[in-house]
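J.: here's a sequence, model it:
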Amino acid sequence: MSTLRFFAIKETLNRKSVKIKEEKRRSEIFAENVYNTKKMRQTLTSDAFLSLTNAIEKGSQIDRAIADQIASAMKDWALSKGVTHYTHWFQPLTGATAEKHDAFFETIENNEAIEKFGGSQLVQQEPDASSFPNGGIRNTFEARGYTAWDPTSPAFIYGTTLCIPTVFVAYTGEALDYKTPLLRALQAVDNAAVAICKYFDKNVKKVNASLGWEQEYFLIDSALVSSRPDIQLTGRTLLGHASAKGQQLDDHYFGTIPNRAMSYMRDLENECMLLGIPVKTRHNEVAPNQFELAPIYEEANLAVDHNALLMDVMDKIARRHNFKVLFHEKPFKGINGSGKHNNWSLSTDTGVNLLSPGKTPMSNLQFLTFFINTIKAVNDNEELLRAAIASASNDYRLGANEAPPAIISVFIGEQLTSVLNELENVTSGKLSPQEKTDLKLNVVGKIPEILLDNTDRNRTSPFAFTGNKFEFRAVGSKANCANPMTLLNSIVAKQLIDFKIEVDELIAKKDLKKDEAIFNILREYIKKSKNILFEGNGYGEAWEKEAKKRGLSNNKSTPEALKVKVSKKALSLYSDLGVMNTAEVEARYEVELEEYIMRIQIEGRVLGDLARNHIVPTAVKYQNILIENVKGLKEIYEKDFKKVSKAQLNLIEEISKHIESVNNLVNDMTEARKKSNQITALEEKAKAYCDVVKPFLENIRYHCDKLELLVDDELWPLTKYRELLFTT
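T.: Below is the predicted model:
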């Protein structure tokens, strides 16, 4: 065993759990470090409070004088809690969060000092726009960009810093972050959904999209991670033979949470309570050292912010417990990867979940309207949904035996399938009295108020209805939820707008009553959306063939999947809704292609280094030991030398073959990267990295993993799977 690996494992075994004592109930400390409505009411004047709540609820602008009052109150509150700095906290296209801290401290006349924070500092700041991914929107010499306060997401304190959630836009106005398009998409779906709700309840004035994410992750001892350059630099193991025991026994799933992991979780949850992140659920996941946490559902913008913040907090708390959190979708070969299921629904300001059936037929009709329109939106935009969850890391997970396939389909269960079939078979045009009765009693009225347990779950479905919400299961664990949520809310908004136009036209042209017009349009939508509905096994080869017959896409790689993002249909969707203009969409496409290329490039470089500087030298060293052994055997057993040394000679030969293969493949991979790097067109370059460079990773890994089984464990330089997954 190598010295580094030995000390890494020894340090891990010496770890002690950090005991967290919870002094107060969680309800008492929840949002203690958040400048929420309660704090606003306590610290603001009535005018300032009214202005701020109107901005949050109605999107109205805040007067600069009022902004000064809010900033002053926010500063005083923060100072009372020991805060020294403030930052505009935003989410650039890196996928991580960003912050630049400024002190409240200012000097004035006579060399005196004060704490200062005004409305101008609260509302707007100017970070460097050219140093973040921007897809060509900003040149290197055009550095100006702005962060602008988002009052709908409350400021919070982390450590000694007041964090103010903001959007990030270029000097020319284009969005350079994930939040800005999300806010626009949420506004679009709000407007479109309210218009539909008016058919059923004139009192509805606002519809909020809600999101409940489920965050899966691995916890690996930090000392062991230090002995694995691949995990440190890429977030996953680029080589490593499977442990004899993995997840075959299903004994980790929902099992007793290990003590060290529990200490980490309690510390994390305590921090989340202070930050107003309503985490509720924790449990062991399927793979060893894999876990999950999930919150209570929130308004989508706030939920996205909370998930981005959570991943930062998880990382920091992990260091305190000598852990490394792995968010990569597939950090270990041969065992389950991690996802971030996005549970989505729409709710009115009157307290109605639009994807939950009510007690009356008319409530059920409202449910069916939003339910069927969502299915239609997915059916018409399945390629865009696939593109919204595409990344180099998620490609390793999608289609594996624990994640949905790259084919987007919708699972709704037997009962709702039966309901849609009945509705589809009603005759067109005006409904007869008998048909109206049948619809209300047999189809619409028979949907129970709660559908949570009326159908089994389908873990292979990328987009499943689960009782009162849709679960977008294909989202990767590393992803920023804003990307899929922007797309989902946009396509639903577009679909609802089209639906209203069709219903109103049908009422006007055929003199139909509202209910009859709605039924007629919904029935046609059911017919047009049948291809997207699938109840079976999404992992099976039969589904791939069936999906192809149905005309569904199966874009297995990120470069292939991303192309649809800049299609005429996608550009029109975003521009018509005001979510993104053409420059913003094309910039994101370029950023995602560049990131894909760089991820594969980094993995290739790291694996080449590991293979050449760690694996091959170790294999040669062990081979030399075997050669010395064979020489000794020849001296002792001269006559029976071949018989006595047969196993050693075969082993020497086998090691030689793998060493030769590793060296040749690393050389070939390096040349493939050089050729790919000469390609200037991003699409072609990404395709080259995907089709030519990426396959080398698996081929090199194969031979390195074979050497791991052949070389003496005492010599092997890298911590093995059995130690990474079972030594905590």
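J.: contacts, neighbours, all on C-alpha from now
T.: Noted.
J.: pull the longest strand from this structure.
T.: Of all segments of type strand in the chain, defined using DSSP state E, the longest is strand 207-221.
J.: output the contacting helices and strands for it.
T.: When contacts are defined as 3 or more CA pairs under 8 Å, 6 or more residues apart in numbering; DSSP states H and E, strand 207-221 sits against helix 179-197, strand 290-295, strand 298-299, helix 300-320, strand 323-326, strand 340-348, helix 721-726.
J.: strands of the stretch 451-600 of the chain, start to end?
T.: Ranges of strands in the stretch 451-600 of the chain, per DSSP state E, counting those that start in this stretch, are 463-465, 470-472.
J.: structure for this one too, so we can compare:
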Amino acid sequence: MYNNNISENFGSMVFNEAVMRERLPKDIYKSLKKSIAEGTPLELDVANVVASVMKDWAIEKGATHFTHWFQPMTGITAEKHDSFLAPDGTGRAITEFSGKSLVKGEPDASSFPSGGLRSTFEARGYTAWDPTSYAFIKDNTLYIPTAFCSYSGEALDKKTPLLRSMHALNEQALRILRLFGLNDVKRVVAMAGPEQEYFLIDMNMYLKRPDLMHCGRTLFGARPPKGQELEDHYFRPIKQRVLKFMRELDEELWKLGVYAKTEHNEVAPSQHEIAPIYAEANVATDQNQLTMELMKTIGAKHGLACLLHEKPFAGINGSGKHVNWSLATDTGINLLDPGDTPFENALFLLFLVAVIKAVDDYQDLLRVSVASAGNDHRLGANEAPPAIVSIFLGDELTGILNAIENDALYECKGKALMEIGAPVLPRFPKDSTDRNRTSPFAFTGNKFELRMLGSAFSIAGPLIVLNTIVAESLRQFADELENSSDFKANLNKLIKRVIREHKRIIFNGNGYDGSWVKEAEARGLSNLKTTPDALPAFVSPKSIELFTRHRVFTEHEIRSRYEILLENYSKTINIEALTMIDMVNKMVIPAVFDYQNELAELAIRKKSISPELSTLPEEKLMERLSKLSEYLTEKLERLTEQTIAVKEIKDNLEMAKAYREKVCAAMSELRMIVDELELIVSSKHWRIPSYSEILNSVYE
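T.: As a prediction, the model looks like this:
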């Protein structure tokens, strides 16, 4: 039953601040809070008390098991469940949960992607409690958010380097704030808010499409008569079946402390979006992973399949994930808020140009952070930002930066009032910047929005890069300004110089326009169109120096992740190619032959009735089908040969390039034939649900 008491419902399954303050002894609570604030290890006696209280609370809520919940480099989460039961020596059982069990776990690390960090026989791995992300209860299990590392201490997950990057950013930001006399600030936190797009389709349709089940996207599918051409799905009233799903999703997320706020229909048919309120970056990452899991499980309860692939349907908008990012102090300052007079706000301007410099210096790393086989279908496809990284600032901020660079006076226009034409409606302040949907990285008033992520992405990767590159800009600024004899004069010089040296990355125009590609090239910006083009930047000397300097990754960890990303790209395309081959052999060819046989039998029957009856329509259609069948067999053989040949390549980068250039090309050629056949073969024989059937299935 849906619970309308939102405030009572919210966080009811979370071991949050309020629960800890109420249930923990005061000295234990203070010790835990100090460990969290200072990042110091928790004493075992403190951990034992916390564990005991957490266990009692969880059992009261119906929990019978606990799990260390972590994020390996698969891109999804992992968990191993243990019950609270322990033998009491009399044949009965007691409940038990120690501080050691809370703080540390030992899952098998041999079967997770490691990129060479671990051998198969080196099985030991550790999970370590992340007390900055609250424990919660789901499915009668206490979930404890943890980091995951190897026996030798290398990070095997996405959370550990994210926490390291947040620490690096905090460290360098505090150096800057001290120069401005803000000594009361103890901590600067990266904040994030991911807007999650997804598709919902009927589960019965999903189960009839092996490509959706195995690959997350359709490998075949002729364009439907009606797609998104009329632009009539965006923000339209939500259908009841979808609304019921959304309401249950909201309720479950609220129980788990996720501030699910906004939901609406997106541009494509059957596409939707959910967006939460901001949280600290590591918490936002945990909550987004949790959101994606719940979307799938709750969808299934409603007979719906939730698709998180970046491009489930060709010719229709794919799904992205837009991560809003800002910097906040523990004293409540948003360091990216311009205030009423941004041209006078030196602190804001310094942090703004730090971001601009970071993105310009490391545009290739930002591109790497969103690289995948699935996202290659979206980026630059006039539905998502291009693969060229640039920053949108809007006219006002760009004007301010131009004035600073040229030592010109900036005439403050204030906040203009917009007349919206209807006298019964009030006038309202016009935002200082418009929104630019085509920009990869846009300033949106008091935060930046990174719009390049694919829907299925963990937001950890892009946040790691963003935090680290901004930390590097701030480090360089602090090194220069801390030794300054005239802080104000040198601050002005620094801001002016950074604007002049990095303004090429600022672009307020249409990123979909083909002329931008030429202009970006003239500016010297990179255009890494595909994942194999982008990934080598991850292991460049410049990138290795950046990550190791700030202790976010070791060089070994960087190279392992590079290998994992390459392997994942190749494996993804290999799975798609094998699925395509299987579907053609088992579903497409039988359908084509069955239809040809029906046409032949019809022609024979007509002639048997009267030799004068014309069989020309059947003959022409059979001739066309026969020719397409010949092409189909030829393209199928080509894809099979290419898929086998690519596996012989030993170097991972060369293999990834071969999958892109040879296997993907062969898949495209085969798809063209199959999609044409779909338009001809009778629906009685075609065994694969069409786009029209799938995209309208939720509304039946």
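J.: angle of the longest strand of structure 1 against helix 179-197?
T.: In terms of direction (axes from the mean of the first three to the mean of the last three CA atoms, to 10 degrees), strand 207-221 of structure 1 departs from helix 179-197 by 140 degrees.
J.: my read: residue 595 of structure 2 touches residue 678, true?
T.: No: Residue 595 of structure 2 is beyond contact range of residue 678, at 11.4 Å (criterion: CA atoms under 8 Å).
J.: sorry, back to before: following the longest strand of structure 1, which helix or strand comes up?
T.: Moving toward the C-terminus from strand 207-221 of structure 1, the first helix or strand encountered (DSSP states H and E) is helix 222-226.
J.: nearest to residue 279 of structure 1, of the strands of the stretch 451-600 of structure 1?
T.: strand 470-472 (18.0 Å; CA to CA).
J.: quick revisit: closest to residue 542 of structure 1 out of the strands of the stretch 451-600 of structure 1?
T.: Nearest to residue 542 of structure 1, of all the strands of the stretch 451-600 of structure 1, is strand 463-465, at 18.9 Å by CA to CA.
J.: how many residues are close by residue 101 of structure 2?
T.: Burial of residue 101 of structure 2 is recorded as 18 neighbouring residues (other CA atoms under 10 Å).
J.: likewise residue 65 of structure 1?
T.: Neighbour count for residue 65 of structure 1, taken as other CA under 10 Å: 13.
J.: any idea which helix or strand carries whichever residue in structure 2 pairs up with it?
T.: Matched to structure 2 by TM-score structural alignment, residue 65 of structure 1 sits across from residue 45. Assigned by DSSP H and E, residue 45 of structure 2 belongs to helix 44-60.
J.: buried residues in that helix?
T.: Using 16 or more other CA atoms under 10 Å as the test for burial, helix 44-60 of structure 2 gives 46-55, 57-59.
J.: after that helix comes which helix or strand?
T.: That would be, after helix 44-60 of structure 2 and using DSSP H and E, strand 65-69.
J.: against structure 1, where does that following strand fall?
T.: The alignment of strand 65-69 of structure 2 onto structure 1 (TM-score structural alignment) spans residues 85-89.
J.: buried stuff in that stretch?
T.: Buried residues in stretch 85-89 of structure 1 (16+ other CA under 10 Å): 85, 86, 87, 88, 89.
J.: if I line the two up, what does residue 115 of structure 2 land on in structure 1?
T.: In structure 1, residue 115 of structure 2 lands on residue 135 (TM-score structural alignment).
J.: reformat the helices and strands packed on strand 207-221 of structure 1 as CSV; add distance to residue 251 of structure 1 and mean neighbour count.
T.: Below are those laid out as CSV (distance: least, CA to CA, whole Å; neighbours: other CA atoms under 10 Å):
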stretch, distance to residue 251 of structure 1, mean neighbour count
helix 179-197, 40, 23
strand 290-295, 12, 20
strand 298-299, 33, 19
helix 300-320, 24, 19
strand 323-326, 21, 23
strand 340-348, 22, 23
helix 721-726, 13, 18
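J.: of all the ones you listed, which one comes closest to residue 581 of structure 1?
T.: If you check each of these against residue 581 of structure 1 by CA to CA, helix 179-197 wins as the nearest, at 9.8 Å.
J.: off-centre distance for that closest one?
T.: Between the centre of helix 179-197 of structure 1 and the centre of its chain there are 21 Å (CA atoms, centre = their mean, to the nearest Å).
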